[in-house]
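1. let me see the structure of the following:
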Amino acid sequence: MGMTAWPFGDPTVLLAALALDLVLGDPPNRWHPVAAMGKLIQLLWRIAPTRGRVQPFLAGLAVVVFGMVLCVGVGVGISFLRQSWPVVGIAAEVLLLKTTFSVRGLCSAGRQVRSRLKDGDLEAARRLLAWHLVSRDTHALNESQVAAATIESIAENASDSIVAPWLFFLLAGLPGAAAYRFANTADAMLGYRDAAREWLGKCPARFDDLLNLIPARVTACLLIAATPLAGGSIRQGFRIWRRDARLTVSPNAGHPMAAAAGSLGIELEKVGHYRLGKGLHLPAAADVGRAIRLVGIVVGFWAAGMGVWLVVRVVG
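-> Here you go, the predicted structure:
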């Protein structure tokens, strides 16, 4: 078939991994490579120095470099396994690539919150939001704020948990996708500004920011492009994206979130931090469903694009 060889990712593997994700979802934590990454980060965190600034900073750098190199090594090993035992190698590549992203899991988490909001069970919606999607305190959020936080998380995770690992896979194969997932996991665990992680988390946070510079902006463009199929306005999506993307502390998170706010015609506010789409209507449970549909359309764009690419390669 003349497919592109390693180090570039094979679109057939990505399509197979996407199909596996949509049918089966995520494996149990005890079998999940990302859970293993988390355990490794936790172990390194426990033995990392905590005094001063320089030593914790260097320890954080070591965590990221060690973990990413380890993931690259595993990815390279599987890529070479594919050359010797194609069927085994491809199966392993599909299985491991699937664990670097989660379409079904993200949409399912959003639907659970939406369902509780529609039923009027605000307390359950708050619990599910905190359990699946955000790290902020949710106990005092009202219905609109829960909906907003859910949509923000769906939009941000469309970049972190879908578009970014896919881009890194297509550009650098399984080693690239696995290394990205480790860096993103390290940031999620260490990239906080509390006393225990202020300096330890500096490097993980900056690595993650750097790796997501392009994926976050690509995701914003894709969300806006998908807007007409979700009943929104491309013009408004683009306007709010350009106006509000830099209102968040993160250099990346604001891009997909602002694009989603404008595309869906809603205001997304994290009280005391940012207000995206100011002046648009406050979100409700139905808007969570629209955000999930928007992400589903983006995934459909990717699948269709890869399908066309494969047909062209086969015919050519």
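2. all contacts plus neighbour counts: C-alpha atoms, from now on.
-> Will do.
3. what residues sit buried inside the helix or strand hosting Val311?
-> When elements are defined using DSSP states H and E, Val311 is found to belong to helix 285-315. Taking 16 or more other C-alpha atoms under 10 Å as the neighbour-count basis, helix 285-315 is seen to contain the buried residues 285, 287-299, 302-303, 306, 310.
4. please give me the structure for this one as well, since I'd like to look at both together:
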Amino acid sequence: MAFSLAFLALVIERLVGYPQWLVDRIGHPVIWIGALIDRLERRLNRLDLDFPIRKRNGVIAFVLLLLATLIVSVFIERSVLWLPFGLIVLAVISSSLIAQKSLEHHVRAVADGLETGGLDGGRKAVSMIVGRDPDQLDEAGVSRAAIESLAENFSDGITAPALWLGLLGLPGAALYKATNTADSMIGHRNSRYGAFGWAAARFDDLVNLPASRLTALLFIAAACLVPGASPRSAWAAVRRDAGKHKSPNAGWPEAAMAGALGLGLAGPRIYGGVLVEDHVMGEGGRREATAADIRRALSLSRVADLLLIVLFGLLADGLIALW
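-> Down below sits the predicted model:
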């Protein structure tokens, strides 16, 4: 049932997305999760406490977050499945945890911004999806940042929630989303979150391991079907570069994307005025990235998304046949 649920959720989100009017009226699961994280952080992450105590409090806060998410998601799943067409209703609810349309929309906006508003337009659009300093980016930097965000967030926002949905149903996807949201909010290695966000950051690394590898394979397979993309170079970049990235997961989709498009991604980046050194994914010396490369990356991700949907459809059909 869970793989059928994931397949339906992927199709629904791909076609409909999460409407803005619904966000305006009731919010979004990530907003609700973020509000709980913020409340726990303000109550438990007092900066006057010692590092070990703040680390312990961070573990407590993270466990409380997961428990609350588990209770709510199990209740929803068990309640909805009793309804007529319960699986479809549950798929609609589950689709809110997947971000196909919104990711594509925000990345395409960067290409549109560069092409219609120049560098300022591109910087403004890319600031909505990356944490690095947009004012430090030239056109190539804006383009690389958008493509890197597309590659990493395809894994975090599409493959991973769909995978955990397929394995563990709505609770699996909801727990993953809570973990990933916590990592994005408090999983930073700085004076405020280095201790408190330790548990969320480490657990996020763990639960993203399978999805990041699967995403790299999807990009390699998609490169076989996208004109001008190179599956051979994508495979070579993954083997050579993925393990050298600062993140144990981001390097896999970024390396596959870089190799497929013949670009150099990742490398040194500036966050909050601080230079963060990192290994370059792919062949970095060939040429500078452009808005056209963002659109090529979007084409690759759309094919990879279709392959993911087909994969879950085959898994659901195969399990139904076995049953």
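5. picking up where we left off before, compared with the second structure, how much does the helix holding Val311 of the first structure deviate?
-> Average distance, helix 285-315 of the first structure versus aligned residues of the second structure after superposition (mean C-alpha distance after the TM-score superposition for the first structure): 2.3 Å.
6. ok, stretch 74-81 of the first structure next?
-> Using mean C-alpha distance after the TM-score superposition for the first structure, the mean distance for stretch 74-81 of the first structure is 2.0 Å.
7. that stretch aligns to what range in the second structure?
-> Across the second structure, the stretch matching stretch 74-81 of the first structure (TM-score structural alignment) is residues 72-79.
8. buried sites along that stretch?
-> Ser73, Val74, Glu77.
9. same question, stretch 137-146 of the first structure
-> Burial within stretch 137-146 of the first structure, assessed by neighbour count using 16+ other C-alpha under 10 Å, is assigned to Thr138, Leu141, Glu143, Ser144, Gln145, Val146.
10. just give the nearest non-adjacent residue to the last one, would you?
-> In space, not counting the residues next to it along the chain, Val146 of the first structure is nearest to Arg126; the distance is 6.6 Å by C-alpha to C-alpha, 6 or more residues apart in numbering.
11. how about Leu44 of the second structure?
-> Nearest residue to Leu44 of the second structure in three dimensions, chain neighbours excluded: Asn57, at 5.9 Å (C-alpha to C-alpha, 6+ apart).
12. tell me which element the one you found is part of?
-> When secondary structure is defined by DSSP H and E, Asn57 of the second structure falls within helix 51-80.
13. and the next element down the chain from that helix?
-> Following helix 51-80 of the second structure in sequence order, the next helix or strand is helix 86-94 (DSSP H and E).
14. run the chain-centre distance for that next one.
-> What separates the centre of helix 86-94 of the second structure from the centre of its chain is 22 Å, taken as C-alpha atoms, centre = their mean, to the nearest Å.
15. and for stretch 47-61 of the second structure?
-> With C-alpha atoms, centre = their mean as the basis, the distance from the averaged C-alpha position of stretch 47-61 of the second structure to the chain average is 27 Å.
16. now do stretch 207-217 of the first structure
-> In terms of C-alpha atoms, centre = their mean, the centre of stretch 207-217 of the first structure is set 11 Å apart from its chain centre.
17. again, but for stretch 140-154 of the second structure
-> 12 Å.
18. check stretch 315-323 of the second structure too.
-> How far stretch 315-323 of the second structure lies from its chain's middle: 28 Å, per C-alpha atoms, centre = their mean.
19. Ala201 of the second structure contacts Met185, correct?
-> No - applying C-alpha atoms under 8 Å, one finds Ala201 of the second structure not in contact with Met185, separated by 9.7 Å.
20. of the two, who's got more company?
-> Ala201 (21 against 17; other C-alpha atoms under 10 Å).
21. the first structure: matching residues for stretch 172-179 of the second structure?
-> Here stretch 172-179 of the second structure aligns to the first structure at residues 176-183, judged by TM-score structural alignment.
22. got a list of contacts for the match of stretch 74-81 of the first structure?
-> Surrounding stretch 72-79 of the second structure, the residues in contact under the criterion C-alpha atoms under 8 Å, 6 or more residues apart in numbering are Leu90, Leu170, Pro171, Ala174.
23. okay, now the last one: neighbour count?
-> It stands for Ala174 of the second structure. A count of nearby residues for Ala174 of the second structure, using other C-alpha under 10 Å, gives 27.
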